[in-house]
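Participant: need coordinates for the following:
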Amino acid sequence: MNKITTYFRESYKELMEKVTWPSWAQLQQSTVIVLVATLLITALVWVMDLASSSVLRFAYSLF
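Facilitator: Here you go, the predicted structure:
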């Protein structure tokens, strides 16, 4: 039981003293970066899906 108490005590201490939290501006900037990256990756996957669908439709039309 002592190990569990020590674990929680040290975890709390680390959270309060060693963790640095981003400022509001940094948080907004990171959020915008993640949203833009998500949109770009989504568009890339959509284009790849469209291309593979077209290639497969063409291949199926040959048979």
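Participant: please count neighbours and contacts with C-alpha atoms only from this point.
Facilitator: Noted.
Participant: buried stuff in the lengthiest helix in the chain?
Facilitator: Counting residues, the longest helix found in the chain (DSSP state H) is helix 24-62. For helix 24-62, the neighbour count (16 or more other CA atoms under 10 Å) marks no residue as buried.
Participant: quick one more, to check against the first:
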Amino acid sequence: MAKVFNYLSDSFVELKSNVTWSTWAEVQKYTIIVSIFAIIMALATWGVDSVFQKAIEGFFNLINS
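Facilitator: Here you go, the predicted model:
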């Protein structure tokens, strides 16, 4: 149990003294950038999925006709 306590204590000291934290303005800016990128990637994935869906439906309609 002492090892766990020492690990947690050392981790807290590390976070407090050795980590460089971003400013609140930077965090907000990067959050917006990541959100926009995630939306763009979701729309791109949806678009590619729709194209492949139409292509596969067309292929199977061609085979079944």
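Participant: what about the longest helix of structure 1, distance to the chain center?
Facilitator: Offset of helix 24-62 of structure 1 from its chain centre (CA atoms, centre = their mean, to the nearest Å): 14 Å.
Participant: distance of Ser24 of structure 2 from Asn18 of structure 2?
Facilitator: Quick fix: residue 24 of structure 2 is Trp, not Ser. Taking CA to CA, to the nearest Å as the measure, Trp24 of structure 2 falls 18 Å from Asn18 of structure 2.
Participant: let me fix that: Val27 of structure 2
Facilitator: 19 Å.
Participant: same check, this time on Ile39 of structure 2
Facilitator: Using CA to CA, Ile39 of structure 2 is found at 34 Å from Asn18 of structure 2.
Participant: which residue lines up with Arg57 of structure 1 in structure 2?
Facilitator: Structural alignment (TM-score structural alignment) places Arg57 of structure 1 against Glu57 in structure 2.
Participant: all set, thanks.
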